[in-house]
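> missing the sequence, but the structure's below:
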């Protein structure tokens, strides 16, 4: 089996050219889609959660990253409460701290369920509505 798609025998340069041109053409729309998806996620989370809940969700992300890098689990972290005070405890306890658990349980439905609804359900609903208006069989 040949390893080099770039050698100019039997039309393999066309395969290489097609692949490079496809990747070059796909890069722009993917970057734009990623930017729009990040903005919509930020917007849904900022609309659906309070600032303190977003802060606690970011603290959870910080704790997960800290554990992933396998740093000292006894490292103390100061977490702000809803009343403005701070609580200091080891970073390994962020997973069991109730306000952080509530914030994370609010984060996933807020961001992903709404986003999934916007991206997938809305176009399908629009398509179904067009179909239902065109044919009476779909009007149930």
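Received it, and whenever you're ready, just let me know what you need. It should be emphasised that the depicted structure is a prediction, and the values quoted were computed from it without experimental measurement. Numbers count the residues shown, from 1 in each chain.
> from here on, contacts and neighbour counts on C-alpha atoms
Noted.
> any idea how far the residue lying closest to residue 75 once chain neighbours are set aside lies from residue 57?
Excluding its sequence neighbours, the residue lying closest to residue 75 (Cα to Cα, 6 or more residues apart in numbering) is residue 90, at 5.3 Å. Between residue 90 and residue 57 the computed distance is 17 Å (Cα to Cα, to the nearest Å).
> what do you get for residue 79?
From residue 79 over to residue 57 (counting by Cα to Cα), the distance is 11 Å.
> ok so, going back, and the residue nearest to residue 75, what does it touch?
With contact taken as Cα atoms under 8 Å, 6 or more residues apart in numbering, residue 90 is in contact with 73, 74, 75, 76, 77.
> before we move on, what about residue 94?
Counted by Cα under 8 Å, 6+ apart, residue 94 has contacts 59, 60, 63, 100.
> that's a helix at residue 72, yeah?
No. Residue 72 sits outside any helix when classified using DSSP: H, G, I helix; E, B strand; the rest coil, being coil.
> what is the burial count for it?
Neighbours of residue 72 under the rule other Cα atoms under 10 Å: 12.
> what's the longest helix in the chain?
With DSSP state H setting the assignment, residue counts place helix 12-48 as the longest helix in the chain.
> list the helices and strands it packs on?
With contacts defined as 3 or more Cα pairs under 8 Å, 6 or more residues apart in numbering; DSSP states H and E, the secondary structure elements packing on helix 12-48 are helix 114-116.
> roughly how far apart are residue 93 and residue 65?
Residue 93 sits 14 Å away from residue 65, taking Cα to Cα as the criterion.
> please compare the first structure with the one that follows:
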């Protein structure tokens, strides 16, 4: 159904202007709107990409600090800092032969030109250990962060899918009347099993397969109210009905109404007594509007997702009509 939905199928819809104010003067053109939409799209994409990057970077920082703390001695860490200081000093054009104090292992202090610090054997050894720690951290952080990033991607996909199922549709689409009627008709399906003058036995024979309907309305018993098989037929129909919510129309006839009420009470169904509505023929109410209002089928919405593919609402109507009308 989604492929034929005008909200999702990507087909162009002709929008016509029906304002009585005439031509509307807008404060932005196509370029302004398009550029803002593109900027918003890339900002949202970047916002999503930031999370995996921050996961990996946080993992890397934590591991690097742990490995440095475990793998480098205090003087080696200080020698690495002096190497960086020497590189910055040389880069800004400082005197390479400027003497500085360089603390070696066991607290030995030696004077060396600042430009010679990167080549001092103790500094070279300390820097080599730091590079190994850096490369090891890169590999391990990738292995540790990968499952977390995959979990985030799957969770984000699920959240995006849930948002569509929650029907967060905003705005309005102006289309032609025939397009609207066709679309709305595709979302509301009703299975009707009825024939003018049919009794409960005929409907019971006609309805055999299980239905995917979420709600069902059974209106039987008026034409064959005196039939001894009426309770058996209605009970067989009810046992075959798998709808989440079932409603019965209790006929005007007292015997048939009593049978319908007892079966509905057995299954916890809703009963709408027709005797509460005015009737000209003792079979049909003058108006079905109060009956339709009493159904309250909107209350079944929370159960619909687990029974039938949303957003299609389906109903099964088992109706027995008399020759006088339906």
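Received, thanks. Just so you know, these numbers come straight off a predicted model, no measurement behind them.
> tm score of chain vs chain?
Overlay of the two chains. TM-score (TM-score structural alignment, normalised by the length of structure 1): 0.68; 117 aligned residues with a Cα RMSD of 2.7 Å.
> returning to what we had before: which one's more surrounded, residue 79 and residue 57 of structure 1?
Here residue 79 of structure 1 and residue 57 are set side by side on neighbour count (other Cα under 10 Å), and the busier one is residue 57, at 22 against 18.
> tell me the contacts of the alignment partner in structure 2 of the more buried one?
Following TM-score structural alignment, the counterpart assigned to residue 57 of structure 1 within structure 2 is residue 80. Contacts for residue 80 of structure 2 (Cα under 8 Å, 6+ apart) come out as 123, 126, 127, 130.
> more neighbours: which of residue 93 and residue 65 of structure 1?
Set side by side, residue 93 of structure 1 and residue 65 give different neighbour counts by other Cα under 10 Å, the larger being at residue 93 (15 against 12).
> counterpart of the more buried one in structure 2?
Alignment of residue 93 of structure 1 against structure 2 is given by TM-score structural alignment, with residue 116 as its counterpart.
> so that match sits in a helix?
Yes. Assessed by three-state DSSP, residue 116 of structure 2 belongs to a helix.
> which residue, neighbours along the chain excluded, lies closest to it?
Using Cα to Cα, 6+ apart, the nearest residue to residue 116 of structure 2 is residue 96, at 7.6 Å.
> ditto for residue 82 of structure 2
Computed as Cα to Cα, 6+ apart, the closest residue to residue 82 of structure 2 that is not its neighbour in sequence is residue 117, at 7.3 Å.
> one more: residue 206 of structure 2?
In space, residue 206 of structure 2 comes closest to residue 193 once its chain neighbours are excluded; the distance is 7.5 Å by Cα to Cα, 6+ apart.
> wait, what's in contact with that neighbour?
Taking Cα under 8 Å, 6+ apart, we find residue 193 of structure 2 in contact with 203, 206, 207, 316, 317, 318, 319.
> may I see those arranged in CSV, with secondary structure and distance to residue 74 of structure 2 as well?
What follows is the contacts of residue 193 of structure 2, written out as CSV (DSSP: H, G, I helix; E, B strand; the rest coil; distance: Cα to Cα, whole Å):
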residue, secondary structure, distance to residue 74 of structure 2
203, helix, 90
206, helix, 89
207, coil, 85
316, strand, 80
317, strand, 83
318, strand, 86
319, strand, 89
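> return a PyMOL selection command for the buried portion of the residues you listed.
Those of the contacts of residue 193 of structure 2 that count as buried under 16 or more other Cα atoms under 10 Å are selected in PyMOL with:
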select buried, resi 203+316+317+318+319
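> re earlier: the following helix or strand past the longest helix of structure 1 vs structure 2, average offset?
Downstream of helix 12-48 of structure 1, the first helix or strand assigned by DSSP states H and E is helix 51-68. When structure 2 is overlaid, helix 51-68 of structure 1 sits 1.3 Å from its aligned residues on average, using mean Cα distance after the TM-score superposition for structure 1.
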